[in-house]
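Peer 1: no letters, just coordinates:
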């Protein structure tokens, strides 16, 4: 069979123009080293990028094209040819090396580039080439390409599909070559994953690899639960269906739906939000809670300016503009999470009304009137309030994208030094707000398993100055000098967070990339740089605490949140490789890193000795946050528990004999799981309507204990599941009054009525029952039971779990 006509398969000898033979000067030997090594006159290993450029952290590593053939040219007749670029795999590249070892011939990829019209030019009869004659209208230049570029080029060409499949088969078979290296294994992993989802699909949503649900590949290790290899979906054994667990799960779902039966639109378009501001005594306490807990990481307000507006409001409430009242309501809605007076449940219920009033204000169609600094502050406060009050916290990424685009349209991505007529205070507020917007956006992307959709090339806004709020105010006409980096100010933590934004954006990009994953060398490089950043931050905080121990300038909650905001990206970075460590010891470092990180996330101290103790019957702020807050708190707890469970199971599988010593060595890890079960029970008692976390951790803990003593795993798992659901059902019944049946829930939500007959118009000004739960996560996505991931997520044949 004759070879099809395709310029990809033209022989190399047909790619260089030639004319009748003519005397030539001796050609120089083509340069094989990269241009950077040639310039520095050092030895080059001719890889891409080469070892020298990698070691010296050179921004670019490039190879020059072969020099053009020198020849005699008739000055009166110059040929300006078409050009064709031929991309050939280098013999020393990853693809070229393995193709050569396995006897695979890879064709060149040639592209013809038309030159400008040159009808006045004529070919020179004296032009010649030692490679033989070709058309004088074309000239070919050979350039080299990195291995992954070659794979991308080949995969895009339909004629080379068979070749690519042959190459994948060769690389996937370890017997084909004795040279087994980490680089080859990584290359193999990327090829194997080309057809995988690289995420988890559930109902109408896609969760990327950085989302905590992507870790549920551990389901196939749990007794009574397994992964169907044909559909890649979890399923329950028949023994689980025979218990009364499902009946109690149905009751839990009915109670949760009763809590949601008050329709959401009851709080939207509330024209009476001015009247919902409480007394000044309550406002003072709620504002103080916000300033104590939230303004250290997310710098949104200029505190002296806010206090001035706050005092002016109480002098003339009716004359205060709507933007400040909305800001005040949002500040109090965040502070209500940490407010612990006897009427705290009432104000947490009110916080939901305030939040929906702000959301309605943002969503009005007159967006031009919102394009000011207060409008952007309200946008930021709304997202933080949604996270703290667990209102659709898992959908923050959608709203964060709108906020980022609003900031771009207002020019916040450009440094104020490029903008005219900017006061020092206004310029500094813009820099702080941009840093806050970037932080909210990247955290939302990580939590949602989505790309951040922004890079450091998209903005040039400088970091905020290291100044306290009192150092800069309206009367200031010239920008004060920034304090040294070792001096602690109210913006120090934000500045240090922003210094790691480039690395964290890279991790989010790698984790949620739908095509390729990073090489393990790249993972280790990012780990080294981010770990160095964490060490510097901890050293800085330790010096600050030593210089001012009483009262501390940094409270333990701020220190924990600051550390979590950076450290959890390492867990996302290492988790895919940690799953392979049980089969390949080269990835053991990732396994150890994930275990250390999970342990740290579950053992952060809630207070330190230099902080004042909370009043009797009150909780410290960090404990309060872990119990009530939505967003990353829930995902972090579940994620850490899955890592610990997988580690214990791996240790049990690796042991040849079970001894008391090994069981005692695992006791600290099991205690972490027990502590997580208690924490999740507290969340259900105070705020959480979702019992799946408590059920899952209770089940895996029971299985571990059964494995250690040789008991029947299925019996232990079913009994632990029954006890977990019974406890959660009792906690839900105490907190949530069941005012409607489960069947009436959908009707109430659909027609906009509440269970007591209050419609949209009649109930706008109503205050909900303070006993009801207003900290429900996943409002727009019903992850409650039993038609969520526990049942229907499996029965609907949804792709699930960690793809390894």
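Peer 2: Cool, the structure landed. All of these numbers come straight from a predicted model, not from anything done at the bench.
Peer 1: C-alpha from now on. contacts and neighbour counts both.
Peer 2: Will do.
Peer 1: check contacts around residue 601.
Peer 2: Residue 601 sits next to 564, 636-637, 640 when contact means Cα atoms under 8 Å, 6 or more residues apart in numbering.
Peer 1: generate JSON lines for the residues you listed, with distance to residue 285 as supplementary columns.
Peer 2: As requested, the contacts of residue 601 are exported to JSON lines (distance: Cα to Cα, whole Å):
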{"residue": "564", "distance to residue 285": "27"}
{"residue": "636", "distance to residue 285": "30"}
{"residue": "637", "distance to residue 285": "30"}
{"residue": "640", "distance to residue 285": "34"}
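Peer 1: helices - which of the residues you listed land there?
Peer 2: Members of the contacts of residue 601 lying in helices (criterion: DSSP state H): 564, 636-637, 640.
Peer 1: report the separation between the nearest residue to residue 574 once chain neighbours are set aside and residue 505.
Peer 2: Once flanking residues are discounted, residue 574 sits nearest to residue 590: 5.1 Å by Cα to Cα, 6 or more residues apart in numbering. Distance of residue 590 to residue 505, given as Cα to Cα, to the nearest Å: 20 Å.
Peer 1: this is the comparison structure:
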């Protein structure tokens, strides 16, 4: 728990900042730094003074806060909102991009053939559909723009134009929700809200508390509208609507697990609170026409509209079981932990074959969307292993039945595999890579899990409990530090992580590591002392490592390699 001048913040023990926060001496050191900075310039660090780096490029022209929570100006009329739509041929391109580039988002919120009929009807008669349907359309356009692949060489005016459009369409989405009295529920409301939350998630580089509050609204909307109960309980819900409700609820579950975990908070939905079944492996075309009953699912060897969502739901329901155990205030035994370990491993084995992890060299004929899905699912599995086994990473055996060696090995392997995925994404999302068009999908949630894995490796290296894999850990941390350093200008979390990794590597690597730290990305020489002491640690900082400081708060000379230049 952190108490500050501008906010109080709690994060659970699985959060990367909490792992760091257990390094008591470093925590004290950076707490003193933060205190002196706040005394020196309090306005600079207040929540009302938000840095441009809080928001990624396409959000910089807008406020750093979630628009729905901070007083979006209401539209004066429905006509004003409709007037903001570009010509149909432009909207056509956005809608096409939405369905092809945002396949997982699209499949979870709309049934393609039904939407197409509504879409054509809207252009024939704009008054025919509800204001929340128009909000859904604006949210699709906004997400399509976010997914636009602008190269680094794109002219500035193109980027500025895209930024303005994203801000405008986000505003119109919120205005439609407000005009449609979204808290009352209704048709298209939850689907539009899901897209809106994803918009806010995409336009922020780091974890934002606003997103968690939006998630709370989303979850309560879904429950209030009965999405947590399977449609089979309600005879007035037809097969198509029922299956789409299952997809939407699966998306709510996924969002809860990811965003709550990112904020270091328990899930809002526990597995005991819902009985909505898993969606079937069906294409949208399987649900066309007047169907009296739901067709059987296709084999899971066949990639369909809903296969990715099914896989995400399976692994994240298992993560929910992990979170339920680790966030419980009641103590739990190693035996209980191993039961959840079995559930997690079973979920990983039940990932459909097309989405099972395989080497990049064996994926050259696969679509970028499929490759990203594999990386994400594997990453979530490793995240679950770290969450589950971290408690026993440095613990002594409490019982002869315990096997902490298994937990240590599992935790280390999961952290190293997470770092390998980070390296793959860093390389393949660059221009010319297999995932270049997917670079926008590497957001704060995936980066949060990379931070957690990084801090696990830092803790093991500092405590000299590396299971004989010192070089593997050092190599992974060097790669992670390089990535965090490149991203530190846009992400305060990356900046924090880079400083922590630099410190741990400097202590462990000796003179060899000094040369690695001499050049920043611009080619300028940089001293490690500047790297370490220039950190801006705000929420939780270092924990499980226990670095020692001199009485004055500085690092002892033996701990730091100075830049002699």
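Peer 2: Right, received. Where do you want to start? Since we're looking at a predicted model, the values are computed, not measured.
Peer 1: next, the TM-score between them, please.
Peer 2: The TM-score (TM-score structural alignment, normalised by the length of structure 2) is 0.74; 505 aligned residues with a Cα RMSD of 4.6 Å.
Peer 1: show me which of residue 590 and residue 505 of structure 1 is the more surrounded one.
Peer 2: residue 590 (26 against 23; other Cα atoms under 10 Å).
Peer 1: contacting residues around that one?
Peer 2: Going by Cα under 8 Å, 6+ apart, residue 590 of structure 1 touches 574-575, 577-578, 581.
Peer 1: between the contacts of residue 601 of structure 1, identify the one with the most neighbours.
Peer 2: Among the contacts of residue 601 of structure 1, residue 640 has the most neighbours (other Cα under 10 Å), with 26 neighbours.
Peer 1: could you pull out the helices for the stretch 51-200 of structure 2?
Peer 2: Ranges of helices in the stretch 51-200 of structure 2, per DSSP state H, counting those that start in this stretch, are 78-83, 88-101, 103-109, 112-124, 131-146, 156-179, 189-202.
Peer 1: re the thing from before, what is the nearest of the contacts of residue 601 of structure 1 to residue 664 of structure 1?
Peer 2: Checking the contacts of residue 601 of structure 1 against residue 664 of structure 1 by Cα to Cα gives residue 640 as the nearest, at 20.7 Å.
Peer 1: excluding its backbone neighbours, what's nearest the closest one?
Peer 2: In space, residue 640 of structure 1 is closest to residue 598, 4.4 Å off (Cα to Cα, 6+ apart).
Peer 1: and the corresponding residue of structure 2 for that neighbour, what element?
Peer 2: Structural correspondence for residue 598 of structure 1 with respect to structure 2 (TM-score structural alignment): residue 415. Per DSSP states H and E: residue 415 of structure 2 is located in helix 404-428.
Peer 1: and that helix, what's buried?
Peer 2: 404-405, 407-408, 410-422, 424-426, 428 (16 or more other Cα atoms under 10 Å).
Peer 1: which residues in structure 2 form strands?
Peer 2: For structure 2, the strands defined by DSSP state E occupy 2-3, 8-9.
Peer 1: looking at those strands, which is nearest to residue 19 of structure 2?
Peer 2: Among the strands of structure 2, strand 2-3 comes nearest to residue 19 of structure 2, with 13.7 Å by Cα to Cα.
Peer 1: rewinding a little: from the contacts of residue 601 of structure 1, which is closest to residue 259 of structure 1?
Peer 2: residue 637 (24.1 Å).
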